[in-house]
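J.: let me see the structure of the following:
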Amino acid sequence: MALNNEEEEKTEDYLFKIVLVGDSAVGKSNLLARYARDEFYPNSKSTIGVEFQTQKMDIDGKEVKAQIWDTAGQERFRAVTSAYYRGAVGALLVYDISRRQTFDSIGRWLNELHTHCDMNVVTILVGNKSDLKDAREVPTAEGKGLAEAQGLFFMETSALDSSNVTAAFQTVVKEIYNILSRKVMKSQELNTSASIGNGKTVVLQAEEDKEAEAATEPQKGGCC
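T.: Sure, this is the predicted structure:
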């Protein structure tokens, strides 16, 4: 009995793949380090290839695991990392508020994300390094405006002082969970509505199956 309970608990676990994308040196690795280990590396080196961390969250009493992939921003590694976008259901699209060119690259990163992922991937636009107030080149309103135009969540963060870092990751994970929960609920409602009296179940057929079945049935009534 204990084994069954353990198996039941395991089926309630969720694993979501989330990718961090954006130009080199916008702070992707430090965002992940701050969120996963509450660490910050002022002299961190550029990521080569791909690294990932798994973080657990409890949502509605269920254990949700976010497998967060940190992709290299340098052009020469893009061919290596592009395969790792596949299967991602969430993304943090990161730019540096103190470097205008990293914000100008967001459109390209968004296109790449949609090329390798489902168009419905839950995405948050993250303006990182909000602690660099005096060096700001991208106004908050501009970041927010782009996010609204593209249908993205938006948040400014600082991996240095940890502001909004956890909130940014949790926003994505919770939205993915909510979408999945709605799909599961809808599926359960369809299954419930298919069950009618005496325990009999109505078999729902695809339209092509119905047409094929109709073509094989003898025609009723009419002559010529």
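J.: switch to C-alpha atoms for all contacts and neighbour counts from now on
T.: Fine.
J.: what is the neighbour count of the closest residue to S130 other than its chain neighbours?
T.: Computed as C-alpha to C-alpha, 6 or more residues apart in numbering, the closest residue to S130 that is not its neighbour in sequence is S158, at 5.2 Å. Counted with other C-alpha atoms under 10 Å, the neighbours of S158 add up to 21.
J.: can you check V94 too?
T.: With other C-alpha under 10 Å as criterion, V94 counts 29.
J.: and it, how close does it get to K65?
T.: 21 Å (C-alpha to C-alpha, to the nearest Å).
J.: just checking, the residue nearest to S130 is part of a strand?
T.: No: per DSSP: H, G, I helix; E, B strand; the rest coil, S158 lies outside any strand segment and is coil.
J.: and it, what does it touch?
T.: 31, 128-131, 164-165 (C-alpha atoms under 8 Å, 6 or more residues apart in numbering).
J.: same thing with S24?
T.: 46, 72-74.
J.: now show me the structure for the sequence below, then we'll compare the two:
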Amino acid sequence: MDSSLEFSNSLGSASSPPLTRCRTFKVLVIGDSAVGKTCLTHRLCAGQFPSRVEATIGVDFRERLLDIGGEKIKLQLWDTAGQERFRKSMVQHYYRNVHAVLFVYDVTCPASFSGLVSWIEECRQNSVGQEVPRFLVGNKSDLRDPRRTEGQVSQERAVSFAKAQGMMFFETSAKNPPLKRLSGQRGAGEVSYQQDNVEDIVIAVAAKLRRQKKLSSANAVAHNSSFKVLSKKRAEKEQWTCC
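T.: This next block holds a predicted model:
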């Protein structure tokens, strides 16, 4: 049985509603400390910005249940510590059986963006390759000042990085509801910044995982069917040879 499948109402009576299938996926949320990973997972799962936040020690996870295309999808968002001293003993544990990764940086802290390279390398070293869906999330967009050009990570730079790494890109704020557009002046022309809703992120992750799971299942069925055909032909050939 697929380990990502769960069933509810398994002890229900004959008059109970039919069993509901629920796929559970482990989603790793990583990035430097203080980029807002804990606040982001709170907002993604509870729909609220926490009134008080303390540094994550080790790892914590929160869950979000969604209905995607009539199928129940449960996301387990693993909020990991950004500090090296907390991560070192936990690395192998939280990289095990990962289905997707969110790489989070602070749009007002270029150092946190530059640090993504080491996080990507850590994923690679722990066998989390590009076949695992990866998402780039620029957080704290409510603090972006459109009048400044220094000390911020431009969307153009983030989009270019995301394309090079094969990631889907979002820029959002875990604290404030997003505005449709933030406009300002850069050089001689006007520039607009698109701010994404936090809800868009969780829906995109769930939809991507659902599609990938269906594709994997279809490929497995096709592989098994092909193997059976080849085995039958081989058996017939061997039998003809023996005769």
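J.: TM-score for the pair, please.
T.: The TM-score (TM-score structural alignment, normalised by the length of structure 1) is 0.80; 208 aligned residues with a C-alpha RMSD of 3.2 Å.
J.: tell me how far the aligned partner of the residue nearest to S130 of structure 1 in structure 2 lies from V202 of structure 2.
T.: Counting by TM-score structural alignment, S158 of structure 1 corresponds to S173 in structure 2. Noted for S173 of structure 2: a distance of 14 Å to V202 of structure 2, by C-alpha to C-alpha.
J.: V128 of structure 2 now?
T.: Applying C-alpha to C-alpha to V128 of structure 2 and V202 of structure 2 gives a distance of 20 Å.
J.: now R210 of structure 2
T.: Taken as C-alpha to C-alpha, the span from R210 of structure 2 to V202 of structure 2 is 12 Å.
J.: cool, A164 of structure 2 as well?
T.: From A164 of structure 2 to V202 of structure 2 the distance is 22 Å (C-alpha to C-alpha).
J.: helices along structure 2, start to end?
T.: 37-46, 84-87, 91-94, 110-114, 116-125, 155-165, 198-242 (DSSP state H).
J.: residues near K228 of structure 2, how many?
T.: 12.
J.: between A164 and V202 of structure 2, who's got more neighbours?
T.: Neighbour comparison, A164 of structure 2 and V202: the larger count goes to V202, with 19 against 9 (by other C-alpha under 10 Å).
J.: can you tell me how far the more buried one is from R85 of structure 2?
T.: Going from V202 of structure 2 to R85 of structure 2 by C-alpha to C-alpha gives 29 Å.
J.: and the residue nearest the centre of structure 1, what does it touch?
T.: Ranked by distance to the mean C-alpha position of structure 1 (C-alpha atoms, centre = their mean), the top residue is G90 at 1.0 Å. Counting by C-alpha under 8 Å, 6+ apart, G90 of structure 1 makes contact with 16-19, 121-123, 172-173, 176.
J.: what do we get in structure 2 for it?
T.: G90 of structure 1 maps onto A100 in structure 2, by TM-score structural alignment.
J.: and what of R76 of structure 1?
T.: The alignment partner of R76 of structure 1 in structure 2, by TM-score structural alignment, is R85.
J.: just give me the neighbour total for that match.
T.: For R85 of structure 2, the count of nearby residues is 11 (other C-alpha under 10 Å).
J.: for F25 of structure 2, same thing?
T.: Counted with other C-alpha under 10 Å, F25 of structure 2 comes out at 23.
J.: that older thread, now the contacts of S24 of structure 1: which count as buried?
T.: 72-73 (16 or more other C-alpha atoms under 10 Å).
J.: my read is that R134 of structure 2 contacts V101, right?
T.: Yes: at 4.8 Å, R134 of structure 2 counts as touching V101 under the criterion of C-alpha atoms under 8 Å.
J.: pretty sure A33 of structure 1 contacts F40?
T.: Yes: taking C-alpha under 8 Å as the contact criterion, A33 of structure 1 and F40 are neighbours in contact, 6.3 Å apart.
J.: and for these two, which residues touch both?
T.: By C-alpha under 8 Å, 6+ apart, no residue touches both A33 of structure 1 and F40.
J.: neighbour count winner among the two?
T.: The neighbour comparison of A33 of structure 1 against F40 (other C-alpha under 10 Å) goes to F40, with 19 against 16.
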